[in-house]
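S.K.: Coordinates for the following, if possible.
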Amino acid sequence: MVDLRSNASFWERAYVWCMGGVNWHDPEEGGPECLNHVSEFHRRVEIGIGVVVTLLSLWIGVRTCQGQDQIVHSKRPRGPYSPSGGKMLLLVLFTLIFGIEVGYKFTSGHIIYLLYPCHVNSILWIYVLATPPTWGNVCLYRLILHFTHGTLAGIYFPVDEVLKLPFERETYWLQHYFLVIIPVYMICFERWDYPPSPKWDISWIFLSFSAWSFWHFVVMHGVSVLTLANIGHMLCAAFSDPFRGPYYRMIGILHQLLATALSGLFVGSVTCLAERIFPQGTPNRTDPVKTASQSKRE
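M.R.: Here you go, the predicted model:
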């Protein structure tokens, strides 16, 4: 738990809340030793490669997405959107869980760790649950469906040994389980309003990977270099990383692209299963993403 003097300035309080709980004596949490595990030139080259990969993935995703037939059947009739009770229940429960998680970060002085992908993913899911299915929201929904591999990594390889506050570890697990439950629920029961990307559609894999790569190489890595906090292990590799070494970030590009593709396969598999178990069986409606792209071309 962080300690603040009663006469501390705003900037002192902000620093303590953001990074006051970081153990600078542990190289895995950050510090000069973590930063200097490779030369500055090596780091700049890796950042450059990461940015190029991000832009290339974005280009491939946009090029392959245009002109595709993405008609999705709908069982909800046209008219004003009314969110379902299940969606509202998930919104209330998950907002409460994430709010508690944010409170723990303030208390422990780890606000900077809210830049972790799972926390950003949580914010995006709360937004999707709270808003109607517009063209932009459906696009965002399809992107974050392909981020499921990050949640599964947090479940299978948890970093919960630093969670010391009462029930902080339980909140961590609740948050990650909900990050799996929500997309499965949305695919099963909300796919007429939030249609997943078509099966075997590589465009959303590359679009999602470009966003994932941008967040890691530009945002998390950039903030890590500025603050010396090892956010998402972008400053230096975790001791448990099997690819630990000077090129672990480059290897990460390959396995994260594969993981994003596997997330797309997971989404496609759950969609196929949901269509069998929960058939929609009523009037059709075109995919909002496709409809908007067609109207723009016209």
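S.K.: CA only for contacts and neighbour counts going forward, please
M.R.: Noted.
S.K.: need the next SSE after the longest helix along the chain, C-terminal direction.
M.R.: The residue-count maximum for a helix in the chain (DSSP state H) belongs to helix 248-277. Tracing the chain past helix 248-277, the next element assigned as helix or strand by DSSP states H and E is helix 288-297.
S.K.: about what we covered before: for the longest helix of the chain, which residues meet the burial criterion?
M.R.: Using 16 or more other C-alpha atoms under 10 Å as the burial criterion, the residues of helix 248-277 that qualify are 248-249, 253, 256-257, 259-268, 270-271, 274-275.
S.K.: residues in contact with the residue nearest the centre of the chain?
M.R.: Centrality entry for the chain: nearest residue to the mean C-alpha point is Asn121, 3.5 Å, by C-alpha atoms, centre = their mean. Taking C-alpha atoms under 8 Å, 6 or more residues apart in numbering, we find Asn121 in contact with Ile144, Phe147.
S.K.: ok, now how distant is it from Val225?
M.R.: From Asn121 across to Val225, the span is 22 Å (C-alpha to C-alpha, to the nearest Å).
S.K.: still on that earlier bit, could you list every helix and strand that the longest helix of the chain packs against?
M.R.: Under the contact definition 3 or more C-alpha pairs under 8 Å, 6 or more residues apart in numbering; DSSP states H and E, helix 248-277 sits against helix 40-65, helix 135-145, helix 148-156, helix 168-189, helix 202-214.
S.K.: at 7 Å what do you get?
M.R.: Secondary structure elements in contact with helix 248-277, counted by 3 or more C-alpha pairs under 7 Å, 6 or more residues apart in numbering; DSSP states H and E, are helix 148-156, helix 202-214.
S.K.: Single out the most deeply packed of the ones you listed.
M.R.: Using mean count of other C-alpha atoms under 10 Å, the stretch among the helices and strands packed on helix 248-277 with the greatest mean number of neighbours is helix 202-214 (a mean of 24).
S.K.: how far does that helix sit from the chain's center?
M.R.: Relative to the chain's own centre, helix 202-214 is displaced by 11 Å; criterion: C-alpha atoms, centre = their mean, to the nearest Å.
S.K.: and the angle from it to helix 40-65?
M.R.: For the pair helix 202-214 and helix 40-65, the angle between their directions (axes from the mean of the first three to the mean of the last three C-alpha atoms, to 10 degrees) equals 160 degrees.
S.K.: Before we compare anything, build this one as well:
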Amino acid sequence: MDWTWAVRGVTQEIPRNAGLECLNYMTNRRRIIESIFVTILCIMVMRWAYKRMDRIELPSKPHRPHSITRLFLLILMSFIFGVEFGFKLARESVIFVLNPCHVQTIVQVYLLAAKPSKLTITLFRIQMNFLNGPFLASLFPEIENRTYAFQKCTFWIQHALLYFIPVYILRSGAYKSEKLMDLNWAAISMAINLLYHFNFLAPMSVLTGVNLNHMLCAAIADPFQGENYRVYAVIHQSILCPLLNKLTFLIFAKSDEKVAYLKK
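M.R.: Take a look at the predicted model:
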């Protein structure tokens, strides 16, 4: 099957976006060694954290019909994702749909639509540790190739919603967060994040020559340039992800929940 329509529109004119510069940024041997090491580490961390996790408890309140605000966010996020997908089809760059922010968008659409369950609580707690995506995208936006009308606008709306929706869900009480000092969910979430990057995005980047979420070569704005940039990324993102999660909880959770969790 011909998949060139998914990558044909990816331009190499933008630095570190695709092409030989990225492919030659490090050797494939180095990439494979890093992937093996990260995979082993992630499996060990997941096993360690899973054994120490508390049992998931469903909310005591019965499920209520979706509020107007929740339905509005569901429709808006679905619409923005549809527009983004349409832009990528038009530009023949559908490969970028694999980037984590788009995956997180799909998860949040499901969380807004679904009834509370152990699955939705699990997904909510995991994606709360992926707030680094919209945070970093907002600090270091890469919108040079967004030349269609409203394409830059949808970028900002999508990434704003990726942070606002978890805050709304947290305030609504639909899904409860883990205890404030519980880092087991953060450890499992980070392991899932790294496995997705090193075992899926990295091979896809090498096969297509497209720098998916900077797994092929470092971004221009990355302060940790060089062959070790992915190792540094594992370290600083392992700190940033749980930090953003816990700070978001402390700032936006309801007062009674904060008091309850701080006492535990």
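S.K.: Give me the TM-score for this pair.
M.R.: In this superposition the chains share a TM-score of 0.90, using TM-score structural alignment, normalised by the length of structure 2; 258 aligned residues with a C-alpha RMSD of 2.1 Å.
S.K.: The helices and strands packed on helix 248-277 of structure 1: which one's closest to Ile187 of structure 1?
M.R.: Counting by C-alpha to C-alpha, Ile187 of structure 1 lies closest to helix 148-156 out of those; the figure is 13.0 Å.
S.K.: Average offset of the closest one relative to structure 2?
M.R.: Between helix 148-156 of structure 1 and the corresponding residues of structure 2, superposition yields a mean separation of 1.0 Å, by mean C-alpha distance after the TM-score superposition for structure 1.
S.K.: who are the neighbours in contact with Ile126 of structure 2?
M.R.: For Ile126 of structure 2, the set of contacting residues under the criterion of C-alpha atoms under 7 Å, 6 or more residues apart in numbering consists of Trp185, Ser189.
S.K.: Which position in structure 1 pairs with it?
M.R.: Structural alignment (TM-score structural alignment) places Ile126 of structure 2 against Leu143 in structure 1.
S.K.: go on, Val206 of structure 2?
M.R.: Under the alignment by TM-score structural alignment, Val206 of structure 2 pairs with Val225 in structure 1.
S.K.: State the distance from its match to Arg13 of structure 1.
M.R.: 21 Å.
S.K.: Now for Leu207 of structure 2, how many residues are close by?
M.R.: 10 (other C-alpha atoms under 10 Å).
S.K.: Compute the distance between Ile187 of structure 1 and Lys87 of structure 1, please.
M.R.: Summarising the geometry, the distance separating Ile187 of structure 1 from Lys87 of structure 1, computed by C-alpha to C-alpha, is 12 Å.
S.K.: Show me which of the two is the more surrounded one.
M.R.: Neighbour comparison, Ile187 of structure 1 and Lys87: the larger count goes to Ile187, with 23 against 17 (by other C-alpha under 10 Å).
S.K.: thinking again about what came up before, of the helices and strands packed on helix 248-277 of structure 1, which is nearest Arg63 of structure 1?
M.R.: Of all those, helix 202-214 comes closest under C-alpha to C-alpha, at 7.8 Å.
S.K.: got the contact list for the residue mapped onto Ser57 of structure 1 from structure 2?
M.R.: The alignment partner of Ser57 of structure 1 in structure 2, by TM-score structural alignment, is Val45. By C-alpha under 7 Å, 6+ apart, the contact list for Val45 of structure 2 reads Ala187.
S.K.: what's the spacing between the residue nearest to the centre of structure 1 and Asp160 of structure 1?
M.R.: Applying C-alpha to C-alpha to Asn121 of structure 1 and Asp160 of structure 1 gives a distance of 18 Å.
S.K.: same question, Val219 of structure 1
M.R.: Relative to Asp160 of structure 1, Val219 of structure 1 is positioned 23 Å away (criterion: C-alpha to C-alpha).
S.K.: Then Cys139 of structure 1?
M.R.: For Cys139 of structure 1, the distance to Asp160 of structure 1 equals 32 Å [C-alpha to C-alpha].
S.K.: now swap in His37 of structure 1 and tell me
M.R.: From His37 of structure 1 over to Asp160 of structure 1 (counting by C-alpha to C-alpha), the distance is 25 Å.
S.K.: With neighbour numbers in mind, choose between Cys139 and Asp160 of structure 1.
M.R.: Taking other C-alpha under 10 Å, Cys139 of structure 1 and Asp160 do not tie; Cys139 has more neighbours (19 against 13).
S.K.: so what's the more buried one up against?
M.R.: Neighbouring residues of Cys139 of structure 1 by C-alpha under 7 Å, 6+ apart: Val289.
S.K.: Isn't Thr260 of structure 1 up against Gly150?
M.R.: No. The pair Thr260 of structure 1 / Gly150 is not scored as a contact, 8.9 Å apart, by C-alpha atoms under 7 Å.
S.K.: Touching both of those two, which residues are there?
M.R.: With contacts defined as C-alpha under 7 Å, 6+ apart, no residue is adjacent to both Thr260 of structure 1 and Gly150.
S.K.: Can you tell me what sits against stretch 215-232 of structure 2?
M.R.: Arg16, Cys22, Leu23, Tyr25, Met26, Leu201, Ala202, Ser205, Val206, Asn211.
S.K.: again, only using 8 Å
M.R.: Contacts for stretch 215-232 of structure 2 (C-alpha under 8 Å, 6+ apart): 15-16, 22-23, 25-26, 34, 140, 197-198, 201-202, 205-206, 209-211.
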